[in-house]
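*Asks:* sequence below, structure please.
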Amino acid sequence: MKAAFILLFSLIGTGALASDIYTFKNLEGNIMLSNRQPDEKKFTEIKKIKIDDSAYENWRYSCSKDRFNGQKSCSLNKAHSDVMVSIFGGRHSVYIGRNHFPRTQSAIKIDDNSPIYGYEGSSNTPQKVIEQMKKGKVAYTRYKEWPYEYNQDGETDLTGFAEKYDEMLEEYKKL
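*Replies:* I've put the predicted structure just below:
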């Protein structure tokens, strides 16, 4: 059972999310876990486990206060997304992507608005981006990731962003 739990955790933790995990027994009596149903007839399904992966699809924030200097910070992001919004020392920032190719431009485009550019992932006008994200439906991102110098394009659903952003601001004020 311990091995099955570790494997189940591995399937969830590595991004191989599915809405179901299937437990099978083969002809020799060995049990296996899979995130999809095998086509072969030599497996007998024992149990289907429903996974609530909605937590991976929602916006989440994290806040902290430095114990030494009292500096407050919060960040808001969505799993498997290239967009992060932060407040650090009262200043807002919007960060796109990761492991940027040195000295390259990055961009975010909310719905049909004009692209907003930045440098190595940091937006030049974070307040403008945040206001568009609060009203928008989809954020399109583009940056260049090291060691490749070609575009990495992403798309993030903005459903729930405005509410979580406001919650994060309230939490920041309480710190």
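
*Asks:* only C-alpha atoms from now on, for both contacts and neighbour counts.
*Replies:* Fine.

*Asks:* now do the contacts for K25.
*Replies:* Contact analysis of K25 by Cα atoms under 8 Å, 6 or more residues apart in numbering lists 31-32, 43-46.

*Asks:* does Y165 lie in a helix or a strand, and which?
*Replies:* Assigned by DSSP states H and E, Y165 belongs to helix 161-174.

*Asks:* let's compare: structure for the following, please.
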Amino acid sequence: MKKIILLVLLLLSEPAQAQKIYVSDDASNDVSSDKELPIELKYKTYYPDWSPLEWNYSCSKDKFNGQKSCSLNKSHSNIMVSIFDGQHSVYVGRDHYPRSQSAIKVDSNAPIYGYEGSSDTPKKVIEQMKKGKVAYTRYREWPYDYNQDGEVDLTGFAEKYNEMLEKYREL
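*Replies:* You can find the predicted model right below:
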């Protein structure tokens, strides 16, 4: 019988305070506590298809209109790359200050600017990210009107981006 391991993070007002591993049986969807796990799994954190240090993507297809979408990002980074109904986008930051400029700079390339987080030339940014080592970001977050700068390691980006595109095609 195939088992699925789920990680549940209990979030309080501070960062994750506790982690608990559960096992779910595919057929019945019964969930049991970690007491039934083998000893080698009881004290390890397991991420089935997600890693906080790696690039991760998610894809979906709207059941009503058939629109497909995928997004790719790295946990705790200021960059998200997505494709929605055939259109690519690169998004920098969050909660943008109204009418503010944002930018991304890959390695020593010239900065590429956008408006409130959206890149004006997403395909150009994506091509640079696929070949690059590090991306630098800048945006202005509401309610503060000063630069929020970030740096994101691009290791593994090209492979995950190509994997995401393949999943998008399969939807």
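
*Asks:* please enumerate the helices of structure 1.
*Replies:* Applying DSSP state H to structure 1 gives helices spanning 2-13, 54-57, 126-135, 161-174.

*Asks:* now the helix holding Y165 of structure 1: which residue numbers in structure 2?
*Replies:* Counting by TM-score structural alignment, helix 161-174 of structure 1 falls onto residues 157-170 of structure 2.

*Asks:* give me the mean distance between that stretch and structure 1.
*Replies:* Superposing on structure 1 and averaging over aligned pairs (mean Cα distance after the TM-score superposition for structure 1), stretch 157-170 of structure 2 comes out at 0.2 Å.

*Asks:* ok, and for that stretch, which residues are buried?
*Replies:* Within stretch 157-170 of structure 2, the residues that count as buried by 16 or more other Cα atoms under 10 Å are 157-158, 160-161, 164-165, 167-168.

*Asks:* same question for stretch 47-63 of structure 2.
*Replies:* Burial within stretch 47-63 of structure 2, assessed by neighbour count using 16+ other Cα under 10 Å, is assigned to 54-57, 59.

*Asks:* name the nearest residue to L72 of structure 2, ignoring sequence neighbours.
*Replies:* Nearest residue to L72 of structure 2, sequence neighbours excluded (Cα to Cα, 6 or more residues apart in numbering): Y57, at 4.1 Å.

*Asks:* what residue of structure 1 takes the place of that neighbour?
*Replies:* Counting by TM-score structural alignment, Y57 of structure 2 corresponds to Y61 in structure 1.

*Asks:* what of Q87 of structure 2?
*Replies:* In structure 1, the residue matched to Q87 of structure 2 (TM-score structural alignment) is R91.

*Asks:* go on, S102 of structure 2?
*Replies:* With TM-score structural alignment as the criterion, the equivalent of S102 of structure 2 in structure 1 is S106.

*Asks:* wait, isn't that match in contact with Y117?
*Replies:* Yes: between S106 of structure 1 and Y117 there is a contact at 5.7 Å, judged by Cα atoms under 8 Å.

*Asks:* who touches both of those two?
*Replies:* Residues touching both S106 of structure 1 and Y117 (Cα under 8 Å, 6+ apart): S123.

*Asks:* distance check, the counterpart of G114 of structure 2 in structure 1 against K144 of structure 1.
*Replies:* Aligning on TM-score structural alignment places G114 of structure 2 opposite G118 in structure 1. According to Cα to Cα, to the nearest Å, G118 of structure 1 and K144 of structure 1 sit 12 Å apart.

*Asks:* who has more neighbours, these two?
*Replies:* The residue with more neighbours, out of G118 of structure 1 and K144, is K144; 23 against 20, by other Cα atoms under 10 Å.

*Asks:* look up how far S89 of structure 2 lies from the aligned residue in structure 2 for the more buried one.
*Replies:* Here K144 of structure 1 is matched to R140 in structure 2, going by TM-score structural alignment. As judged by Cα to Cα, R140 of structure 2 and S89 of structure 2 stand 19 Å apart.

*Asks:* so who does the residue nearest to the spatial centre of structure 2 touch?
*Replies:* Structure 2 has N73 as the residue nearest its centroid, 2.6 Å off, counting by Cα atoms, centre = their mean. Contact analysis of N73 of structure 2 by Cα under 8 Å, 6+ apart lists 55-57, 79-81.
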